[in-house]
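A.B. asks: okay, sequence plus prediction incoming.
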Amino acid sequence: MNAQFKPATAAALLLCLTTINGEIEIPVNPKRIIADQYLGSLIALGVTPIGTPGLHRQNPYLADALKGVEDIGDVNGSLEKVIDLQPDLIVTGAAEAEGRYDQLAKIAPTVSVPYGDLKNAHEELTYFGKLLGKEKEAEAWLAEYDRRIASARERVVKAVPADATFSIFEMAGKSTYVYGDNFGRGGQAVYQALGFKPPAPIAAEIMEKQWAELSNEVLPQYAGDYIILTSNDRTLEEIKADPVWSTLDAVKNDHMYVWKEERSWYYDPIAILSQTEEIAAWLTGQE
């Protein structure tokens, strides 16, 4: 995201920011931030918002940091609750075309970063470090992030063949989905952090689309040597007994990791770091 930051007026202590919604002014040191997205990046920078949607408050990777944060409602949150909290800055993923941005911008200065504009932990922390005057904090956090990711990768390459392929799946009800490297479910950890690849025939498709619903007939085409599967109601033992899944090499070879959505859905930098180390521990037999 090619945002530009520059002082507006020193007396007013405002920062002039060029965004997808044009040029806006935000406080240099906002004290009352509402974040309906990018919560993990703010927490990593030592910034605790005053409010966030309930789904984000359930993030297990951020639990200790969110005890005093108000629940503004499900998904994007309630406009009435946002007004009640009197924010001086709102951070959102809402695009202008959705109409919600205009509603939020009437309440307080609003910075919108649509999903997918920031591609990885480095882009997120760097962007919000500049936005909030936390550049040094961003650099320090990312240095430790890189150290721990490199350590996990070093352990994993000794345990997993270099040409092994990985697939990111989710079972939800009767549907099965496959995911790319920027849509949660462990994709950021497996593909970005650990550097693994999906099966070559479907790699370009899944990295471009980021997700797709699969039928049982095409499931084997998307199945790599290792599978990371999100499922709230199926155990590994049940999957091994399934007439379709049991035919996959990853299942036959015990190369499948099953976790619940509460562990895999989140894709903020803090979650990605924990997920990477969790998957690395499984791959190296340290779980």
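C.D. replies: Right, received. Where do you want to start? Values in this document were obtained by computation on a predicted structure and should not be read as measured data.

A.B. asks: okay, CA-based contacts and neighbour counts for the rest of this
C.D. replies: Fine.

A.B. asks: so which elements touch the lengthiest helix in the chain?
C.D. replies: For the chain, the helix with the greatest residue count under DSSP state H is helix 135-157. Applying 3 or more Cα pairs under 8 Å, 6 or more residues apart in numbering; DSSP states H and E, we find helix 135-157 packed against helix 121-131, helix 269-283.

A.B. asks: okay, angle between it and helix 121-131 too, please.
C.D. replies: 170 degrees (axes from the mean of the first three to the mean of the last three Cα atoms, to 10 degrees).

A.B. asks: okay, now the one to match up with it:
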Amino acid sequence: MVRIQTTSARLCLLGIIFLLLAACSSKQTDISTPPTRSFEHAAGKTEVPVKPLRVASDQHMGQLLKLGIKPVAVRENMLKEAWIPYANLDEQALEGIEDLGGFPLNLEKLTLVEPDLIISALPNNQEQYSKIAPTVHIPYWSESYKTPMDKLLKIASLFDKTAVAENWIKEFEGKLADAQKKIADAGKLKEGQTVSVMAVFDKNVFVFGPNGAYGGYMIYDYLKLKPTDKVEELRNKDMGSAELSLEAVPEYMGDHAFITVVNEDKAKELLESDFWKSIPAVMNEQVYFYDSKIFAMDDPYSLEAQLDAIVNLLTGAK
């Protein structure tokens, strides 16, 4: 009788031990293989962590921070973005984010930060990044983005942050409505007058249309200012832009023009030309120059800074 009880006790003890070992093994498996899901992006579909904890990105830092996601590492220029001084970020917002160099990211440093997700803006970096961690390709510009908001929502969907993005969009739309009223009340831009958006680069001038960079989407798509007929033709062109010779600039000039200068020597050549001085917008002092760096990006912080800059130029505010 005693032997039977002792044997039973031993069997129970062994059963408990096996259960504990199975539970520990299950926990270890859970830790080493976090749940994933399939995410569709510009380069295909990738299995990504359901809740990424260590994100590295060579673009889109402004979108990530606005969504409440602090990347562990980014491309070097992102840590010096022009919007940062305007963003009123907390002192710790950028603290500890690793600098991974330019395009492509430094692969050795990228490996050392142990990302569980990498975001690539350029398709040719996809393969080498993917050897380090799951990588999704979210380009700076894409035909699938009708506005920068579409890109923000795409990035938000990667992190289950769609509600956060939608809340910011709603707030920004309120700011746009206030800005439109301020511009109308100021009377500087008369009803029916047209507007051009241009940038002076090293060789030629680029003109931007609806959904174009350097303020195109802000001025046409958000503030609803009127483009010239030739500018309207750029709506469906690649990058929403066209490259112009200096002599072709007057053809695209509206009653008002917003110009950003990337190359000062080339801008001097344009501004000192006779044909420039004969343009009605120039003679009427309705050409406005603004900081090119602020208008180079389309993240939420940049859009907020751009909106303030345009409103100030059209209302005379400081």
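C.D. replies: Okay, I see it. Note that this is a predicted model, so its numbers are computed, not measured.

A.B. asks: returning to that earlier point: ranking the helices and strands packed on helix 135-157 of the first structure by burial, who's on top?
C.D. replies: Stretch with highest mean neighbour count among these: helix 269-283 (a mean of 21; mean count of other Cα atoms under 10 Å).

A.B. asks: tell me the angle that one makes with helix 135-157.
C.D. replies: Using the same axes, to 10 degrees: helix 269-283 of the first structure against helix 135-157 is 10 degrees.

A.B. asks: hang on, the earlier thing: any chance of the helices and strands packed on helix 135-157 of the first structure in a markdown table, plus distance to N21 of the first structure?
C.D. replies: Formatted as a markdown table, those follow (distance: least, Cα to Cα, whole Å):
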| stretch | distance to N21 of the first structure |
| --- | --- |
| helix 121-131 | 16 |
| helix 269-283 | 25 |
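
A.B. asks: and the ones you listed: which comes nearest L214 of the first structure?
C.D. replies: Shortest distance between L214 of the first structure and these, using Cα to Cα, is found for helix 269-283: 23.9 Å.

A.B. asks: what do we get in the second structure for P161 of the first structure?
C.D. replies: Counting by TM-score structural alignment, P161 of the first structure lines up with K190 in the second structure.

A.B. asks: for that match, which non-adjacent residue is closest in space?
C.D. replies: Of all residues not flanking K190 of the second structure in the chain, A184 sits nearest, at 8.0 Å (Cα to Cα, 6 or more residues apart in numbering).

A.B. asks: what's the neighbour count on the one you found?
C.D. replies: Neighbour count of A184 of the second structure, defined by other Cα atoms under 10 Å: 14.

A.B. asks: same check on P250 of the second structure?
C.D. replies: Using other Cα under 10 Å, P250 of the second structure has 14 neighbouring residues.

A.B. asks: any idea how far F18 of the second structure is from it?
C.D. replies: Between P250 of the second structure and F18 of the second structure the distance is 82 Å, computed by Cα to Cα, to the nearest Å.

A.B. asks: helices of the stretch 151-287 of the first structure, residue ranges please.
C.D. replies: Counting by DSSP state H, counting those that start in this stretch, the stretch 151-287 of the first structure has helices at residues 187, 200-209, 219-222, 236-241, 249-252, 261-264, 269-283.

A.B. asks: mean shift of the first one relative to the second structure?
C.D. replies: If you overlay the two and look at helix 187 of the first structure, the average distance to its match in the second structure is 1.4 Å (mean Cα distance after the TM-score superposition for the first structure).

A.B. asks: so where is that helix in the second structure?
C.D. replies: On the second structure, the counterpart of helix 187 of the first structure by TM-score structural alignment is residues 216.

A.B. asks: which other residues reach the matching stretch?
C.D. replies: Contacts to stretch 216 of the second structure, defined as Cα atoms under 8 Å, 6 or more residues apart in numbering, come from residues 197, 208-210.

A.B. asks: most neighbours, which of those residues?
C.D. replies: Most crowded among the contacts of stretch 216 of the second structure, counting by other Cα under 10 Å, is G209 at 32 neighbours.
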